[in-house]
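Trainee: Kindly generate the corresponding structure for this input.
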Amino acid sequence: MYMISPCFVMCSRDILELICKKLTIPDVAAFSSVCKNWHSATIDKAWIWVPETPWIVDNDPPKLEYRLYNWTHERHFEMIKGVMHNNTLINGSCKGWLIVRSDDQMCIWNLFSKAGYLLPPQHTNEYLRLPPFVFTASTCPHLNPITVVGVSHNQTLVWCSIGDKKWKDYRNCDEDDGPKYANVAFLNDQLYAIRVEGNTIDIFGVDGTQPYLIPLRTVQRATAPTEIPSQYFDLYLVESKGHMLAVTRYCHEDSVRTIPISGTTIGFQILKVEEDMLVNVESLEDQALFVGGLSCESLPSNHCPGHHENHIYFIGEHEDEDHYEWGHFKVDDKSMVKKMLEEPKQNFAPTPIWLLPRYKFNCNC
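Mentor: Alright, predicted model coming up:
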């Protein structure tokens, strides 16, 4: 067995931190497991910068570990599931955080920093008894502590802050039937929620001292679409370069097999939220989007080795029902390349998701 010299084990913290700054996230994880002294140098990981290329996380509930694929290093890794071990399911990712749920518990967890917080039990809101659960989270200083907002299976909004005992409904009690939503995202301290038809976004304020979300304004599509590739689609919201984008992934109708809709990808459409309308986006400029499962992330392409600007990278259902597809879509000319993931599906597990290797949020408000 290879032994580490005691002089290295007892290095001062400032030297260890200098070493950490040169390591990738997988190496930092290995570094922190050597001894208590080295682990202490990695506790405050917010200063670590590494290529942010999202990892692919295999979403297989029965396993005790998450299987991850790192695109930059072209390697597979396994990580212990952490705060909840048995039969857990990932419901989505948001800027490095996962929503993980079992039969009776939910938590928000950072796979890399190992920080995790239990959320109110599902039974405290009747609409959370069944998946799916689309979610977003914010640690904006104006929303202290962490605020989590989700879309429940009946397409209504629920929300909570860390430490709450139960989930809150977004509506006033006298509203019997409100809008139905498909996805949500924070842009600093405001919540954006896109309605299921994909042409309207409602914007809310969030105040942890209040029982309801605060409606601020509604924006709608400026012009009707000239062509709709399919009546079946997934909807995503993502913050990109200080703007909120609405992303539609169209699915081949013959391949749609699950709810929410997830089928073979045939194209994308992107809208941007302006002050009072939704407008078409023909270019992502230097950004790349990563779409998979119920979530979407936007990153500068120069932070993602091996990936190109103005592209959408996606994971979805393959026409072969035993496998998943992955590919990329070029926004300006709408060209698309798709391949089949080599490893077959396991036990009807949900679609793998993208996970960003981040340790904290950035907020510009």
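
Trainee: C-alpha only now, for contacts and for neighbours.
Mentor: Will do.

Trainee: in which helix or strand would I find the residue nearest to I270 when sequence neighbours are not counted?
Mentor: Computed as C-alpha to C-alpha, 6 or more residues apart in numbering, the closest residue to I270 that is not its neighbour in sequence is V247, at 4.7 Å. V247 is part of strand 243-251 when elements are defined by DSSP states H and E.

Trainee: After that strand, which helix or strand is next? Please name it.
Mentor: Assigned by DSSP H and E, the successor of strand 243-251 is strand 265-273.

Trainee: List the contacts of that next one.
Mentor: Outside strand 265-273, the residues that touch it by C-alpha atoms under 8 Å, 6 or more residues apart in numbering are 219, 229, 243-252, 278-282, 316-317, 329, 334, 336.

Trainee: out of those, which are buried?
Mentor: The neighbour count (16 or more other C-alpha atoms under 10 Å) marks 219, 229, 244-252, 278-281, 316-317, 329, 336 as buried among those.

Trainee: contacting residues for the closest residue to V83 other than its chain neighbours?
Mentor: Nearest non-adjacent residue to V83, counting by C-alpha to C-alpha, 6+ apart: G116, 6.7 Å away. With contact taken as C-alpha under 8 Å, 6+ apart, G116 is in contact with 83, 107-110.

Trainee: before we move on, the earlier item: was I right about the residue nearest to I270 contacting S240?
Mentor: No: counting by C-alpha atoms under 8 Å, V247 does not reach S240; the two are 11.3 Å apart.

Trainee: another one to check against the first:
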Amino acid sequence: MENHKKVEQLPDWSNMSTEILEQFCKRLTIPNQVRFSSVCKSWLSANTSKKAYHWIPDAPWLVSKDYTNAQFQVISNTDKQAYKIFKPFKPLPDTLIVGSFKGWLILNSKFKLFILNLFSKLHLDLPYHSTVGINDIHSPCAFSLSMCPNMNPTAAAMVTYGGCLGWCKVGDTAWKYHYTTGEFYANVTFNNDKLYVVDRDGKKVKMFKYDEGVLIQVGSVESPRPSGNLLQSATIDMRIYLVVCGGKVLVVGRIDDYTKALKPNVKFVISMVEESSSMLVKVQSLDDHVLFVSNSNIECLDAKYCSGFRRNCVYFTCYFKHYITSEVKEFSVANGVVLRSILSMGHHMYSPIWVLPRFPFDCDCEKCTSAQWITPEKMEEKLVLELKQRRIVYL
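Mentor: As a prediction, the model looks like this:
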């Protein structure tokens, strides 16, 4: 009698229930989602389904603005790794990242202005900034996007280097603009269907609503403190940001003081827009939130989503010559001082910018037009990370 060896049947993981696979996807960070999608077609399909799409809580990544390379150089603050992401467009010398907002990069070239989701390669053209329509230095210096509930862009606003405010809806062919003689804006953000703009001194914020393409001012707030002569010094540089933090709009001023050292002494001054009193009120605490600040953008997150980052702190990139940086430092809002360096990169990055690691996905809400530009074929272009090890030292 022959002895028949029992052959053990290995499970066919490709035939797992789609519902179970979608639950797995919802708990994976971006790099692990990419690895998950590369296992087989059924896993890829599960990861690109509408049910699986939502933001995985993750600290912002750093993306280099280097325009000479065919790839984006990125650093994940969660898994402490560096990656390369191939650019879905020809790397022209004049194509630069000029902003980032809620997972979307804003890129500017000689003839084109567009927004790009770094992790899916989906991109949307915006009107070219020369269509702002006034005699101005049109190149954008600050951006914000209005988002649907599922974080897809529905409208854009920008401030030009000449201090003009421009805005448009996704799909428009020209920017609409607002300019008042003698007033120069520094930054802009959306919140609760209103547009907020702050002046270059960080002392005045205006609120607008737009109806049928026309901006209507609905309020303004000012700082009770005099501006002083802080910006008159040649050794002091100040940048002004607007950010929504816990439902409130904050004015964040970054002050780089070069008076006593080659490397600047950095501090942050934060005020809250209090519309009921029409005043800017100094903020003593961010509570459970964290701010991430670069030269070109600012992001705010709940500290529970940012492993390794402390609540009530500002994390900012430090610049040396020609906007080259290799450090991220921590500023304590409670103490008003820089506490430590939390990231030292093994290689320098050119003017890195913070970007939230998230995918766009199809949405059927009233505000969103994503159905016009997200297709199943584009959703499956998610395998965009080339995993490369780089020397990164976390302190």
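
Trainee: just to revisit the earlier point, quick one: the counterpart of the residue nearest to I270 of the first structure in the second structure from K176 of the second structure, how far?
Mentor: Structural alignment (TM-score structural alignment) places V247 of the first structure against V252 in the second structure. Distance, V252 of the second structure to K176 of the second structure, by C-alpha to C-alpha, to the nearest Å: 26 Å.

Trainee: ok, now L291 of the second structure?
Mentor: 30 Å.

Trainee: more crowded one of those two?
Mentor: L291 (24 against 19; other C-alpha atoms under 10 Å).

Trainee: Can you name the residues that contact the more buried one?
Mentor: Contacts of L291 of the second structure by C-alpha under 8 Å, 6+ apart are 298-301, 313-315.

Trainee: doesn't M238 make contact with the match of V247 of the first structure?
Mentor: No: taking C-alpha under 8 Å as the definition, V252 of the second structure is not a contact partner of M238, at 10.2 Å.

Trainee: still contacting in the second structure, which of the contacts of G116 of the first structure?
Mentor: Mapped onto the second structure and checked by both residues aligned by TM-score structural alignment, their matches' C-alpha atoms under 8 Å, the contacts of G116 of the first structure keep the contacts 107-110.

Trainee: Among those residues, which one sits closest to Q122 of the first structure?
Mentor: Distance to Q122 of the first structure, by C-alpha to C-alpha, is smallest for C107 among these, at 10.4 Å.

Trainee: Next up, identify which helix or strand the aligned partner of the closest one in the second structure is on.
Mentor: Residue pairing (TM-score structural alignment): C107 of the first structure is matched to F114 of the second structure. Element membership for F114 of the second structure, per DSSP H and E: strand 113-117.

Trainee: what's the answer for E78 of the first structure, then?
Mentor: strand 75-80.

Trainee: F8 of the first structure falls within a helix, correct?
Mentor: Yes: assignment of F8 of the first structure by DSSP: H, G, I helix; E, B strand; the rest coil places it within a helix.

Trainee: how much space between it and H85 of the first structure?
Mentor: Taken as C-alpha to C-alpha, the span from F8 of the first structure to H85 of the first structure is 34 Å.

Trainee: okay, these two: which has more neighbours?
Mentor: Taking other C-alpha under 10 Å, F8 of the first structure and H85 do not tie; H85 has more neighbours (17 against 11).

Trainee: And the more buried one, how far from C94 of the first structure?
Mentor: Relative to C94 of the first structure, and taking C-alpha to C-alpha, H85 of the first structure is found at 20 Å.

Trainee: what about the residue positioned nearest the centre of the first structure, helix or strand, and which?
Mentor: Nearest to the centroid of the C-alpha atoms of the first structure, with distances taken as C-alpha atoms, centre = their mean, sits S93, at 2.7 Å. Taking DSSP H and E as the definition, one finds S93 of the first structure inside strand 89-94.

Trainee: If you count contacts, what does that strand end up packed against?
Mentor: Here strand 89-94 of the first structure touches strand 97-101, strand 134-138, strand 295-300, strand 353-355, going by 3 or more C-alpha pairs under 8 Å, 6 or more residues apart in numbering; DSSP states H and E.

Trainee: so which of these is the most packed in?
Mentor: Each of these was scored by mean neighbour count; the highest is strand 353-355, a mean of 28, by mean count of other C-alpha atoms under 10 Å.

Trainee: if we can go back for a sec, could you dump the contacts of L291 of the second structure into TSV with distance to Y196 of the second structure added?
Mentor: TSV is the format used below for the contacts of L291 of the second structure (distance: C-alpha to C-alpha, whole Å):
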residue	distance to Y196 of the second structure
I298	15
E299	16
C300	16
L301	19
C313	24
V314	22
Y315	23
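
Trainee: can you give me the strands for the stretch 151-300 of the first structure?
Mentor: Secondary structure of the stretch 151-300 of the first structure, counting by DSSP state E, counting those that start in this stretch: strands at 157-161, 168-169, 181-187, 190-195, 200-205, 214-221, 233-240, 243-251, 265-273, 277-280, 287-292, 295-300.

Trainee: List of residues touching stretch 56-67 of the second structure?
Mentor: By C-alpha under 8 Å, 6+ apart, stretch 56-67 of the second structure touches 26-30, 72-78, 91-97, 292, 301, 305-307, 349-358.

Trainee: actually stretch 188-208 of the first structure, not the one I wrote
Mentor: By C-alpha under 8 Å, 6+ apart, stretch 188-208 of the first structure touches 138, 140, 142-144, 160-161, 179-186, 212-221, 235, 237, 246, 248, 278, 363-365.

Trainee: hmm, 6 Å instead?
Mentor: 140, 180-185, 213-221, 363, 365 (C-alpha atoms under 6 Å, 6 or more residues apart in numbering).

Trainee: repeat for stretch 215-223 of the first structure
Mentor: 199-204, 276-278.

Trainee: ok, 8 Å please
Mentor: Here stretch 215-223 of the first structure makes contact (C-alpha under 8 Å, 6+ apart) with 199-205, 273, 275-279.

Trainee: what's the matching residue for C304 of the first structure over in the second structure?
Mentor: C304 of the first structure maps onto C306 in the second structure, by TM-score structural alignment.
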